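Peer 1: Have a look at this prediction, sequence included:
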Amino acid sequence: MQIRLNPFVDDCPECGFDIRVWDVPDAIRTIRYARDLVALACESMDPALLDAQIGDLPSIADHVESLTDVLRSTRNMIMRTNEDDRHDSSLQSILDTVHHEATATGNALRNLTSAELDAALPDADTGHETVELAIRHLAHAVLHQQAAIGRTRRSLGDALTIGVGEVIQVSGSGGGLPKTPLLTARVDKSGVVGDRQASRRHHGAPFQALCLFSAEVIEDFAAQGHPITYGSAGENVTIRGLKWAGMRAGAELQIGDVLCRLTAPAVPCSQNAPWFTDGDFTRLSHDKHPGHSRWYASVITGGAINPGDPVHGL
């Protein structure tokens, strides 16, 4: 099934995309990460669900192929090339195609000059004027289809089953770790208002607006003698009661007033070494220790998050 996704939308009520909080570096980083964002949304999925449909609704394969088409066609438009499309059947081959398109697109876009970014987009049908806007809207295409995969899995009966949790602490900082407790967190599409990252190279994109972590995982580390506590690892929201190993990208969470969508596990770095007696921060790695990672989330609807607020998957 061919999906006619129009990525040229400034404010998307379906996935929460808001062009006002996106810049070009964040957008290109998101585009280059597209394969992983899609793969994470399909993690632990029954392969039979890939092509399953309910009525005339698109399948998960349709959503992924739509993303590859948008990446390719927009790159062709910007770079004035004419690469042919590719259609695949298995999940691995589809992900390989996403990887090819995302890498090729990201590599081409990150080398554009300021003048090229400001140039008119060579397709009047889009209704947008510059290449820079097209790049930001490509980030929308990536996250929109990740969200669509999550919704489709839920519609097919593969819903998130993590129980109901409670916010234990909300945290923020002016940059760096640890983050310290806040009485309340005001959240918008950029994340916790007033919270900052010391480095934006790998952090702070809108798909990383919130960082969530499990109180039980933190307490288990502390019980082993590691000097870690709530907020140490940089999470904004510390949650007790959820089945943390069941968290997955593309799923939505209601946290207090805030509706958010899980996008990716946070990749640990050396800034987290002080919280472990031997400095082994890879204990926080999703790849090495599933169920022990922090999770990033994008914000669909902002609001307030307070200690004691309920948390549940949708």
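Peer 2: Here it is on my side, so go on.

Peer 1: contacts, neighbours, all on C-alpha from now
Peer 2: Noted.

Peer 1: quick one: the strands in the stretch 201-314 of the chain?
Peer 2: Applying DSSP state E, counting those that start in this stretch to the stretch 201-314 of the chain gives strands spanning 210-214, 237-240, 252-255, 258-265, 295-301, 303-305, 310-313.

Peer 1: Out of the ones you listed, flag the one nearest Gln197.
Peer 2: strand 210-214 (11.5 Å; C-alpha to C-alpha).

Peer 1: So which elements touch the closest one?
Peer 2: With contacts taken as 3 or more C-alpha pairs under 8 Å, 6 or more residues apart in numbering; DSSP states H and E, strand 210-214 sits against strand 237-240, strand 295-301.

Peer 1: Pull out the buried positions in the longest one.
Peer 2: By neighbour count, with 16 or more other C-alpha atoms under 10 Å as the criterion, the buried positions of strand 295-301 are Trp295, Tyr296, Ala297, Ser298, Val299, Ile300, Thr301.

Peer 1: burial count for the closest residue to the fifth one other than its chain neighbours?
Peer 2: Looking back up the chat, that one is Val299. In this structure, Val299 finds its nearest non-sequential neighbour in Cys260, 4.4 Å apart by C-alpha to C-alpha, 6 or more residues apart in numbering. Counted with other C-alpha atoms under 10 Å, the neighbours of Cys260 add up to 26.

Peer 1: Second structure follows, compare the two:
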Amino acid sequence: MGIVVSVNVGRVRDVEWGPSAIDKRPVAGPVAINELGLDGDEQADRRNHGGPDQAVYAYAREDLDHFEGELGRELRDGRFGENLTLRGVDVNGALLGERWRVGGALLEVRSPRVPCGKFKAWLDERGWVKRFAAEGRPGAYFRVLETGTIGAGDSVEIVDRPDGGVTVAESLRAYYGDRELLRRIVALERRSAKWDAVAEHYGA
């Protein structure tokens, strides 16, 4: 069983590389969550971020610690734009379709975080997109199956783990064109509709 280290939200603001809400900051107290995410949280690019299948982004504190060592700099909770900073749970080893009870909400794993140019600009690290992808620590997007509240200190419990699934880390490789993994993903009952489009793009 894991724990919520912090709950992070951000508002859209104009920066030199365009409007963005990637600057997520920890908030105190329990935060209500609905089908589109946490109260007080926004997305600037609603075509590529947000929506029911990307309502919540979670990242492990252990993975932030790993990148602190790799980059030689402090990475506070929320620095990667995650809504939930978690500890003691394998976010990247979670299976697509896996269901987690987080505080008072029930969440379902849907997809990995795919690094983009704004993420690179925000971190200001040379070659960051390729470097982040190669590490296999993308974190996970979740769909909200049951609304509720989530706060720092809440438990994270895996309540349902489907058989023969694909992990979050593996699914990032699928997104970049691993046809075998894509075929396994499109066979899953609990999958985001975006995977069908990705599989069609690669002819999987």
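Peer 2: Arrived safely, thanks for sending. Worth saying up front: this structure is predicted, and the values here are computed from it rather than measured.

Peer 1: picking that back up, and of the helices and strands packed on strand 210-214 of structure 1, who's closest to Val164 of structure 1?
Peer 2: strand 237-240 (8.8 Å).

Peer 1: From the rest of the structure, what touches that closest one?
Peer 2: By C-alpha atoms under 8 Å, 6 or more residues apart in numbering, the residues outside strand 237-240 of structure 1 that reach it are 165-171, 210-216, 230-231, 311.

Peer 1: Check stretch 185-196 of structure 1 too.
Peer 2: 16, 18, 21, 170-176, 204-206, 208-210, 236, 258, 298-306.

Peer 1: so it aligns onto which residues of structure 2?
Peer 2: Under TM-score structural alignment, the alignment places stretch 185-196 of structure 1 onto residues 31-42 of structure 2.

Peer 1: For that stretch, list every residue counted as buried.
Peer 2: Val31, Ala32, Ile33, Asn34, Glu35, Leu36, Gly37, Leu38, Asp41, Glu42.

Peer 1: got it, and stretch 55-68 of structure 2?
Peer 2: Result for stretch 55-68 of structure 2 [16+ other C-alpha under 10 Å]: buried residues Ala55, Val56, Tyr57, Ala58, Tyr59, Ala60, Arg61, Glu62, Asp63, Leu64, Phe67.

Peer 1: hang on, the earlier thing: quick check: the residue nearest to Val299 of structure 1 touching Ile305?
Peer 2: No: the pair Cys260 of structure 1 / Ile305 is not scored as a contact, 11.7 Å apart, by C-alpha atoms under 8 Å.

Peer 1: which one of the strands of the stretch 201-314 of structure 1 lies closest to Thr152 of structure 1?
Peer 2: When the strands of the stretch 201-314 of structure 1 are compared (using C-alpha to C-alpha), the closest one is strand 252-255, at 12.2 Å.

Peer 1: Can you spell out the matching residue range in structure 2 for that closest one?
Peer 2: Going by TM-score structural alignment: strand 252-255 of structure 1 matches residues 99-102.

Peer 1: post-alignment, the matching stretch versus structure 1, mean distance?
Peer 2: Superposed on structure 1, stretch 99-102 of structure 2 shows a mean distance of 0.4 Å to its aligned residues (mean C-alpha distance after the TM-score superposition for structure 1).

Peer 1: Pro52 of structure 2 versus Gly104 of structure 2, what's the distance?
Peer 2: According to C-alpha to C-alpha, to the nearest Å, Gly104 of structure 2 stands 18 Å off from Pro52 of structure 2.

Peer 1: just Val144 of structure 2 next, same as before
Peer 2: On the measure of C-alpha to C-alpha, Val144 of structure 2 and Pro52 of structure 2 end up 7 Å apart.
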